[in-house]
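Undergrad: sequence and predicted model, in that order:
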Amino acid sequence: MTVHQRGYKQYGYTHDEAHLAPSQKAPVDWDPGQYIAEAASMHPDVEDYIRHVIEAKVHPEQACKSCRGILNFASRVGQKRLVNACRWASNHGLYNSPAIEEILKNRQDELPLEENENDNGQKRIPAHENIREKDYSGCCPG
């Protein structure tokens, strides 16, 4: 019989390292600096993205797999597309490998990146024909 410590953090991980399969354990050679250096050699935006991924993950094995997956995209789609995908994901606060994969799959990285904030730091509303300015007076005739 195995007894596990109860975790009270919602959606948190609890595990005993001894009960994990070898593929689930953190790699012995896990070095965040290695991934950051590899990302930095590609572009500062990729480096910044990888730093955020490492900070966002609770467990080292999660960060290792995400970083490896993200950096491997460069060999499949090229560094330029990876840089743009990292910019897109960062702009939307998405720091994980599936987000990068989805951006690349949908070719969003090839579209111009819209900034989400105006000069005052407020969220910008996208231009759309159904969104009217605050001084719009064409509503209903009196």
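TA: Arrived safely, thanks for sending.
Undergrad: every contact and neighbour count from this point should use C-alpha atoms.
TA: Will do.
Undergrad: for this structure, what spans make up the helices?
TA: 32-42, 44-56, 60-77, 79-91, 97-105 (DSSP state H).
Undergrad: so which of these gets nearest residue 18?
TA: Proximity to residue 18, assessed across the helices of the chain by CA to CA, is greatest for helix 60-77 (14.4 Å).
Undergrad: so which elements touch the closest one?
TA: Judged by 3 or more CA pairs under 8 Å, 6 or more residues apart in numbering; DSSP states H and E, helix 60-77 is in contact with helix 32-42, helix 44-56, helix 79-91, helix 97-105.
Undergrad: pull out the buried residues from that helix.
TA: 60, 61, 62, 63, 64, 66, 67, 69, 70, 71, 73, 74 (16 or more other CA atoms under 10 Å).
Undergrad: and the residues you listed, which is closest to residue 39?
TA: residue 71 (7.0 Å).
Undergrad: from residue 111, how far out is the closest one?
TA: 21 Å (CA to CA, to the nearest Å).
Undergrad: cool, and residue 90?
TA: Residue 90 is 15 Å from residue 111, by CA to CA.
Undergrad: next: residue 79.
TA: Where residue 111 is concerned, residue 79 sits at a distance of 16 Å (CA to CA).
Undergrad: try it against this one:
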Amino acid sequence: FFSFEDLNKAIIKELDNFNNRPFQKKEGSRKSVYLDEELPFMKALPEQPFELSVWKRAKVQLNYHISIEKMNYSVPYEYVGNYVDVKVTKRTVTVYYKMNQICTHDRLYGRINQYSTNESHMPENHQKFQWNKDRFMKWAASIGDNTSILVSKLFDRYKVEEQAYKGCMSLLKLSDKYGKTRLENACQLALDHISQPGYKNIKMILQSNQDLKDKNDNVQSECDMHAFVRGKDYYGGRNNG
């Protein structure tokens, strides 16, 4: 043979002869057995060819998204706080919880920190609107001016708006645990003493009760400032009475 094409043609011819050759000790041939016994049970090949995959583990964040290779994919909000297993292929990102598939996304490419969000994964009160800067700013404004300033600063740090979402969400959710007043005071304290405050700074202030200590110090300073101080004339004796 002088080419693979000629060789393959000869192999196909001999293979056909081999499959149609009658068995020596029973009826039929390899081809007839295939047609009668195997073909009826065969299933169609998958629509997509097999792809190599990589498995990762991720935690579902408060915004019901997971971060995989600097991209964000939504997960049903019921799984917030849980760890999930993630199968990553060239085309898809598939999420499993305790070996059960809970969702799948087309894999994101391009600029980092993009979001793939399925609206059905949102709580009902979130499905009316998507995450954006305006929504975070309105949420911050409902807490206080200092919180609004700090959230605005978080957005100013990033060229891509979506990169600030996780930090803003974590920051504003602190009001659920510590209350709006304490969060507002903590933001004020951070703005006064830290050049670029963020979620971790505010969380540390609240956990260590620094916002309460600072408030008490301010109250004490105000009392000292307005205390009644009697001069020497007041204690000059009865003649001054």
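TA: That came through, no problem. Source: prediction; values computed, not measured.
Undergrad: can you pull the TM-score for these?
TA: Once superposed, the chains reach a TM-score of 0.59 (TM-score structural alignment, normalised by the length of the first structure), with 98 aligned residues with a CA RMSD of 2.7 Å.
Undergrad: picking that back up, more neighbours: which of residue 79 and residue 111 of the first structure?
TA: More crowded of residue 79 of the first structure and residue 111, by other CA atoms under 10 Å: residue 79, with 18 against 10.
Undergrad: burial of the nearest residue to the more buried one once chain neighbours are set aside, as a residue count?
TA: Residue nearest to residue 79 of the first structure in three dimensions, not counting chain neighbours: residue 42, with 6.7 Å by CA to CA, 6 or more residues apart in numbering. By other CA under 10 Å, the residues close to residue 42 of the first structure number 16.
Undergrad: which residues does the equivalent of residue 42 of the first structure over in the second structure contact?
TA: Using TM-score structural alignment, the equivalent of residue 42 of the first structure in the second structure is residue 143. Counting by CA atoms under 8 Å, 6 or more residues apart in numbering, residue 143 of the second structure touches 180, 181, 183, 184.
Undergrad: how about 10 Å then?
TA: 172, 175, 179, 180, 181, 182, 183, 184 (CA atoms under 10 Å, 6 or more residues apart in numbering).
Undergrad: cool, and residue 138 of the second structure?
TA: residue 148.
Undergrad: gap between residue 33 of the first structure and residue 40 of the first structure?
TA: Counting by CA to CA, the gap between residue 33 of the first structure and residue 40 of the first structure amounts to 10 Å.
Undergrad: those two - which one has more neighbours?
TA: Comparing residue 33 of the first structure with residue 40 by other CA under 10 Å, the one with more neighbours is residue 40, at 16 against 10.
Undergrad: how far away is the closest residue to the more buried one other than its chain neighbours from residue 65 of the first structure?
TA: Computed as CA to CA, 6+ apart, the closest residue to residue 40 of the first structure that is not its neighbour in sequence is residue 47, at 4.7 Å. In this view, residue 47 of the first structure and residue 65 of the first structure are 16 Å apart by CA to CA.
Undergrad: ok so, going back, as TSV, the helices and strands packed on helix 60-77 of the first structure with distance to residue 20 of the first structure would be great.
TA: What follows is those, written out as TSV (distance: least, CA to CA, whole Å):
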stretch	distance to residue 20 of the first structure
helix 32-42	21
helix 44-56	21
helix 79-91	31
helix 97-105	22
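Undergrad: most tightly surrounded among those helices?
TA: Of all those, helix 79-91 has the most neighbours on average by mean count of other CA atoms under 10 Å, namely a mean of 21.
Undergrad: and the buried residues of helix 60-77 of the first structure, which is closest to residue 29 of the first structure?
TA: Using CA to CA, the buried residues of helix 60-77 of the first structure come closest to residue 29 of the first structure at residue 64, 10.0 Å.
Undergrad: residue in the second structure matching the closest one?
TA: In the second structure, residue 64 of the first structure lands on residue 165 (TM-score structural alignment).
Undergrad: contacting residues for that match?
TA: Residue 165 of the second structure touches 63, 113, 131, 132, 133, 136, 151, 154, 155, 171, counting by CA under 10 Å, 6+ apart.
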